[in-house]
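Asks: Give me the fold of what follows.
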Amino acid sequence: MIKERGRKEFNIIKERYGILKEEYQVSENVSKDTVFVLDNVGGLSEQFLKRKPNVITHRQITELSEVVELVAPQLPMLINTIENAYQNIAVYGRSPYAKKIFEYLLQNKEITVTYVEDGKLEYRDHKYYIDSDESFEMLLVMDLLVNREVFNKRGDQIITVFSVDMYRADLKSTRNNADINQYIIPKLLENGVNVIWIGTPNINKLVSSKKIKLTIKVWSLIRHISESFFSELRNRKFHTLYLQEESLAAHNSNSKGISEVFFNGEYINFDNGFRRTPQNDPAVENNIWLFGPCCVRGLNFDDSHTMSAKLKEMVGSDYNVMNRGTMNTCLNYVMRMAEYHRGDVAVFFSPDYVPEHKNESVCYIDGNDIFNKVPSLEKHITDSLYHCDEIVIDEVVKSIYRSIGELSIECGEKKKVTFGSRRKRVPALDMYEQNHFTDWLRSLDQYKKAGNNGAIVMNANPFTYGHRYLVEYAASKVDYLYVMVVEEDKSFFKFEERYKLVKEGTADLKNVIVFPSSQYIISSSSLPGYFKKENMQGDILLDATQDIVSFAQVAETLNIHVRFCGEEPKDLFTKRYNDNMEKLLPQYGIEFEVIDRKTCAGEVISASRVRKCLKEGKLEEIKGLVPDTTYNYLKQKYQNK
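Replies: Predicted coordinates for the structure are as follows:
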C-alpha cells in the first residue's frame, strides 16, 4: 500500500529504500510488508499503523539515506552511552554495519555481548519476538525495521534501539518508560533508594480544561511560527526577560543520546550538561535526584529559582538536590548514569498517568492533584503544562517535599547503587563528529610513547619548587611523564610565560614531555569556576565529570595509566576537583596518586605565595620558592617595577 503525493517523489523514495535495504541487507522475513508513507504518517489512522509491522516514512528514509555514507567510518556516540549503562547487550542484523557494532562491543571486556542470528526475530500480534529465553538488558536492531516493542520467549520486554532512530538529529529514543518501570525502579527499591513517581496530568480532568487547551494551542502556534518570538513573549509573561539572552545562548547537545545543555553565565549555569543547584553542600551524604522534563531543567528560571533550588531550600542539610532535567525520551539513560546511595530519593516525572495497579513500595503523586491547586492555571503555562511559571513550580516542590516527609528512609551502610559495568569506556575517536577535540587528540600522536606512562596537569602560575618536586617524584615512578600546562589565559601569568617556565624548569628531566592542555582539560568550558576560585566563598559540591572524561580520552591516546597531583590543604575548589579524580579516574582504568606538597620554612610552597611576594615587591623572598629559571625571569620582569 502506498499513500502517494506524486509518482516522481515515490520513485525517489523507493530507490533510496532499495539502496538502504542493500546496505543493511534487510532480512526478507521482517521487511516484506514494509509500507511507504510519503507524508510522514500524516492522515493515517492509528488502527492502520497498528495493523502493519513496518511503516517507513518519508522522513525516516530521507534521514537514513543521508547518513549511509557515515555508516562505514563512524559509529554513533549513543553506542558508548549504551555500553556504559547496560551490562548484557544483544545485536541483531545482517548488515556489515551490524557486524561492525558487534565487533566494537566485543572489545569491551566489562560487558556481555550476543549476536542474534538472522531469522531469530519474528513479527506477530503487532510486536517483535526474539527466539531466545535470555533477558538481554538492551537489544540493538541494526536492520531496517520500524520501532516496535520486542519480547523474548518468556514474554519479558527487551529495551531496544532501532537503526532507524540511531542517526536522528534529535533524540535517539528507546522504550525508555518500560526500562524505568520494569528494571531501574525495582533495582533502586531493592537497594534502599526511595522512589517518588509523579504521573503526568490528564488535561481533561483539570479545572478549566477548555481554557487550558486553548492556551496550549495558541502558544504552540506562536512557537511554530517563531522560536525567538515565542521565547520573548514567554519571558514577558513570566517576568523573566532578564534571562532571555542567556537562555537563547545555551547550547543543547543530543550526541550521546541524551539531551545535555552547556552554558555558564550570570543567571544560568550547567555542570556537565545538567543544571546546577548552587546551594548543594559536599558535607551532605544523601541526594534527592530529580529526573524529569524541561520544567525540572528550568531554563526559564535563574539558578536560585529552579525546582531543584527551591526543593534544596526546603530540605536544608538533610539532602542535596541533583537536577537531572532533560527530555522524557532519554530519562532511562540519565537515570542509569547516576550513582546513588542507600537512603537517596529518586523523583521520576513519568509521561504516563498514575497506574491503577501500583507498586506498594513506590510513592505516587497524581499530576492532576498538583496542577488543580493552581488557580487560573491557563495564566501560568504556555505551549505545555510543564512549560510553566514559578507559581506552578512552587506547587510541584511542595508536593514532593510532603511526600519525602512520608517516606521510610533506610539507614545503615551507605552502599553505592549503580547501573552498567564498574569500569567505563571512553568513546572511540570515530564516534566524535569531526571537530577540534578529535583533531587535537590526533595531534597528540607526536608525543606518544610506549610504556607505563603518567601525567600531571598544572597551571604553574608561576612554576615553583613545589611544581618541580611534583614533576621529579612523578617522573621517577613512570617510563614517561606528560606535563600538560593549562592553556586558557585567565591567570596572573600568561600561558606563554607559564609554558616557557615549565619547559625550562623541567628541561633536564629526559622522560618528561610538556605540552599545552588545550581548551578541553581544566578550562572555563570543561571546568567552570576554576578561574574564579579565588573569589569562591565556602565549600562547593563540584562535578568535574566532563573534564575528567576528556582527560581519560587523552590517557587512552597516550598510554597514560596514572595521574598525579599535589595535596591541596587550602584551595577548596582544587580539593573537590581532586576528590572527583579519585572517584572517577579508576572507573576508566586510571590510577590516581596524591603527592605531599613541598614546604619551605614550615610553610607549603605555592604559586599563590609567590604572587603575593611579587605584589608586595619582595623579590628576595621568592628566591627560595622557585627554580633559577623562574627566578631569573621574574627578576628581569619585576625588578624595575
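Asks: Every contact and neighbour count from this point should use C-alpha atoms.
Replies: Will do.
Asks: where along the stretch 51-200 of the chain do the strands fall?
Replies: Listed in chain order, the strands found in the stretch 51-200 of the chain under DSSP state E, counting those that start in this stretch are 55-57, 88-92, 112-116, 121-124, 127-130, 138-141, 150-151, 157-162, 194-199.
Asks: got those strands as JSON lines, with mean neighbour count and distance to Y588 columns?
Replies: Below are the strands of the stretch 51-200 of the chain laid out as JSON lines (neighbours: other Cα atoms under 10 Å; distance: least, Cα to Cα, whole Å):
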{"stretch": "strand 55-57", "mean neighbour count": "20", "distance to Y588": "40"}
{"stretch": "strand 88-92", "mean neighbour count": "22", "distance to Y588": "19"}
{"stretch": "strand 112-116", "mean neighbour count": "18", "distance to Y588": "18"}
{"stretch": "strand 121-124", "mean neighbour count": "16", "distance to Y588": "35"}
{"stretch": "strand 127-130", "mean neighbour count": "19", "distance to Y588": "33"}
{"stretch": "strand 138-141", "mean neighbour count": "23", "distance to Y588": "22"}
{"stretch": "strand 150-151", "mean neighbour count": "22", "distance to Y588": "32"}
{"stretch": "strand 157-162", "mean neighbour count": "23", "distance to Y588": "25"}
{"stretch": "strand 194-199", "mean neighbour count": "23", "distance to Y588": "29"}
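Asks: One more, please, to line up against the first structure:
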Amino acid sequence: MIKKIKRSIRTSKVLAPLVYQYKKKKFINMLTELAKVYERCKKHHVGLYIFTTPDPDVIRNLTEAEKNRIDNWVLDFNNVTEADMKILQSIYPGGITREYIDSVYDGTKIVDLGNKKMVADYTSKRVNFKNGLRLTPNNPAKYQHKICVFGACTARGTGVEDSKTIPSYLQSRINEEFEGSFCVNNLAVGCGSTLLDDINVINNECFKSGDIIIIISHMGMVLRKYAAELGILALDTSSIFDRPHAIGEWFTDETYHTNEYGNHAIGAFIFEKLKAKGCFKKKEQGKVSVMLPASDTQSIKIIESEEFLRFAEDLKKFRDADYISRKNGAIVMNCNPFTLGHRYLIETAASQVDRLYIFVVEENKSVFPYEDRFELVKKGAADLPNVCVLPSGKFIISALTFPGYFYKDNLKDTVLDTSNDVDIFARGIAPILNITVRFAGEEPLDIVTRQYNNTMRERLPLMNIEFCEIKRKEDSHEVISASRVRRSLEAGDWLQVARLVPRTTYDYLVERFGGKNA
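Replies: Take a look at the predicted model:
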C-alpha cells in the first residue's frame, strides 16, 4: 500500500514540477558535488554519463506477476524463506538452488574509509572483490582507456555472479566490436549507497583524457533533469523493459534489483548509447591530461609545507651532474632486517637503470632501529656502484603519510587508503631526482603492502612514472622475507637465518642477539 501511495505521488503530472523542486532541494548537496565532478571531467576530457535504473512507474505494460512482486514482496537476502525460493526459481534460469542464491548475494561487507566507502575484499566461486573492484572476468590484458562504473546494487551486480553484471556484459560488447580499446572496472558500492558515495569513490580515483565514468543510479527523474541542466547525458533505462519484449523475467522484488537478463539488456543499452556518441572511435593521440583525485589536497598541503621544502633541498644534494639525461629509479625499503630478498630486489632493479635510489624507511616503529637498518642496507649494497642509499624522511611511508603500514600485522583484513603516500612521492619527491621508475617486490603474503603496490600500479603511470614489480626471491619454495628472518630468530634457528640474510646482516644479528657464528 505504501509503495502504491508513493507511486501515485511520483506519477502525478500536476505534482511533477513540485516533486522535482522538492527532491532537488533535498539532494542539493550531492547534486552540487556532481556538478564539481563534471567540471573536472570537462577540464581533463574525461567522459561522464549517467544511466538511471528501470522505473516501474515509467515501464509500460508490466505483467500482473511483475506488479505483484513490486507491490507485495520484499526479498531479504539474509533470510531467504521457502516462499522466497519459489519466486526466485521462477525468475532465475536453470533451476537454481538455495546454495546458489546464498552465494551470489554474499560478499556484501562495506568498509568506510572516511573519505570513501568500498566493498571489502572477498573471494568465492561466483563473487569476487579486491581493492574495491568487483571482478570483471573478461577484462582485456592490454587496453587504451578505462570505463569505471559506479553506482548502487544494480551496478555492482548484487544477486548475480561476476560474469553476469552490467560491467561484464558491457565489456563483452566492447571486446566483440572494439577489442583492446577499453577495460571496464566495476567500482560500484551498493548496500544502500548513495550518489554521494559514488562521487566520493570517483574523487579518489585517477583518470586520464579519453577515460569514461558511468554512474548507474536509482535517483531517477531528479538526477536526469539536474544532469541535463548541467549538460551531462543522462538516460533512463526503463524503456528497455516495455512489454512486449523477449528478455524474460529480469528483476526480483524491485525493478532496480535486476538478474542476469536485466543486466544483459542494460549492458547492451549502455554500449549502444556510448557507441552512438562515438566513445569507442580511435582518437588522435594528443597531450594526455590527468584527472587526479579531488581528495588529494592533503598531499598538496604536505608538498607545499616548509618542512617538505627543506627535505627537498636536502635531496637535491644527491643529484648526479647529468641526472636529467639519466634513467633513475627508486625503491622504498623498511629492511627489518636487510635480507637476501632485499639484496636480490636491489640487484635486479639496479641492472635496469643508470642510478637507483634506495629510500630506507626512517620512521622508528620497527623491530630494528632505523640507524641499524640504514647501515645494513648501505653495507649490503656497498658493491653496487650505481646505488645510492638515502633516508626516507617523514614523507615516504611514515606516520604522516601512511600510518597503517606500521600496524599492518593487526590490519590483515582492513582496506587502507595508501594513495596519499604514493601521490607525495610522485608529485613531490620523484621530480627532484628525475625518478621515472619505481620498483617493488611482489607481495603474495602481506595484504597491506599488496594494497600499496596496487595503488602504485594504478596511480604512478598517470603521473609519468613507471611501476615495476619484481618477483620475490625464494628459499626452500618460500619467499625470503624480513618477517621470516624474525621468526627464525625467535626460534633460535641460526642455520636458517644464515640462509636468508647476507653476511653483513648475519654478523650484526649475532652481535645483537648472541647467536652462533656460522
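Asks: Put one on top of the other, what's the TM-score?
Replies: Scored against TM-score structural alignment, normalised by the length of the second structure, the superposed chains reach a TM-score of 0.56; 402 aligned residues with a Cα RMSD of 6.2 Å.
Asks: Quick one: closest of the strands of the stretch 51-200 of the first structure to E285 of the first structure.
Replies: Nearest of these to E285 of the first structure, taken as Cα to Cα: strand 194-199 at 15.0 Å.
Asks: what's the closest one packed up against?
Replies: Strand 194-199 of the first structure sits against helix 185-190, strand 345-349, strand 363-366, with contacts defined as 3 or more Cα pairs under 8 Å, 6 or more residues apart in numbering; DSSP states H and E.
Asks: Could you export the strands of the stretch 51-200 of the first structure as a markdown table, including distance to D383 of the first structure?
Replies: Below are the strands of the stretch 51-200 of the first structure laid out as a markdown table (distance: least, Cα to Cα, whole Å):
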| stretch | distance to D383 of the first structure |
| --- | --- |
| strand 55-57 | 27 |
| strand 88-92 | 38 |
| strand 112-116 | 43 |
| strand 121-124 | 38 |
| strand 127-130 | 33 |
| strand 138-141 | 34 |
| strand 150-151 | 33 |
| strand 157-162 | 29 |
| strand 194-199 | 19 |
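Asks: Compare those and give me the one nearest H251 of the first structure.
Replies: Closest approach to H251 of the first structure among those (Cα to Cα): strand 157-162, 25.4 Å.
Asks: what helices or strands is that closest one leaning on?
Replies: With contacts defined as 3+ Cα pairs under 8 Å, 6+ apart, the packing partners of strand 157-162 of the first structure are strand 138-141, strand 150-151, helix 176-179.
Asks: mind running it again at 7 Å?
Replies: strand 138-141, strand 150-151 (3 or more Cα pairs under 7 Å, 6 or more residues apart in numbering; DSSP states H and E).
Asks: got the helices and strands packed on strand 194-199 of the first structure as JSON lines, with distance to D508 of the first structure columns?
Replies: JSON lines is the format used below for those (distance: least, Cα to Cα, whole Å):
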{"stretch": "helix 185-190", "distance to D508 of the first structure": "54"}
{"stretch": "strand 345-349", "distance to D508 of the first structure": "54"}
{"stretch": "strand 363-366", "distance to D508 of the first structure": "64"}
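Asks: Of all the ones you listed, which one is nearest R276 of the first structure?
Replies: R276 of the first structure lies closest to strand 345-349 among those, at 16.8 Å (Cα to Cα).
Asks: Mind reading off the mean deviation between that closest one and the second structure?
Replies: For strand 345-349 of the first structure, the mean deviation from the second structure after alignment is 2.7 Å (mean Cα distance after the TM-score superposition for the first structure).
Asks: Where in the second structure does that strand align, residue-wise?
Replies: Counting by TM-score structural alignment, strand 345-349 of the first structure lines up with residues 212-216 of the second structure.
Asks: now stretch 51-63 of the first structure
Replies: Aligned using TM-score structural alignment, stretch 51-63 of the first structure spans no residues in the second structure.
Asks: one step back: chain center to the match of strand 345-349 of the first structure: distance?
Replies: Centroid separation for stretch 212-216 of the second structure versus its chain: 15 Å, with Cα atoms, centre = their mean, to the nearest Å.
Asks: repeat for stretch 496-509 of the second structure
Replies: On the basis of Cα atoms, centre = their mean, stretch 496-509 of the second structure sits 38 Å off its chain's mean C-alpha point.
Asks: just the strands in the stretch 301-450 of the second structure please.
Replies: Using DSSP E, counting those that start in this stretch, the strands of the stretch 301-450 of the second structure run over residues 328-333, 355-360, 387-391, 435-441.
Asks: er, the stretch 301-450 of the first structure actually
Replies: Here the stretch 301-450 of the first structure has its strands, by DSSP E, counting those that start in this stretch, at 320-325, 340-341, 345-349, 363-366, 416-417.
Asks: can you tell me the mean distance of the last one from the second structure after alignment?
Replies: Once the two models are superposed, strand 416-417 of the first structure sits on average 4.2 Å from its counterpart in the second structure (mean Cα distance after the TM-score superposition for the first structure).
Asks: Other residues contacting that strand?
Replies: Contacts of strand 416-417 of the first structure with the rest of the structure, by Cα atoms under 7 Å, 6 or more residues apart in numbering, involve 191, 339-342.
Asks: Go through the helices and strands packed on strand 157-162 of the first structure and name the closest to G624 of the first structure.
Replies: strand 138-141 (60.2 Å).
Asks: how about the closest one, aligned to which bit of the second structure?
Replies: Counting by TM-score structural alignment, strand 138-141 of the first structure has no counterpart in the second structure.
Asks: Might you report the residue contacts of N84 of the first structure?
Replies: By Cα under 7 Å, 6+ apart, the contact set of N84 of the first structure is 420-421, 424-425.
Asks: And it, how far from A98 of the first structure?
Replies: 19 Å (Cα to Cα, to the nearest Å).
Asks: What distance do you get for the residue lying closest to V332 of the second structure once chain neighbours are set aside to D475 of the second structure?
Replies: For V332 of the second structure, ignoring the flanking residues on the chain, the nearest one in space by Cα to Cα, 6 or more residues apart in numbering is F359 at 4.7 Å. For F359 of the second structure, the distance to D475 of the second structure equals 25 Å [Cα to Cα].
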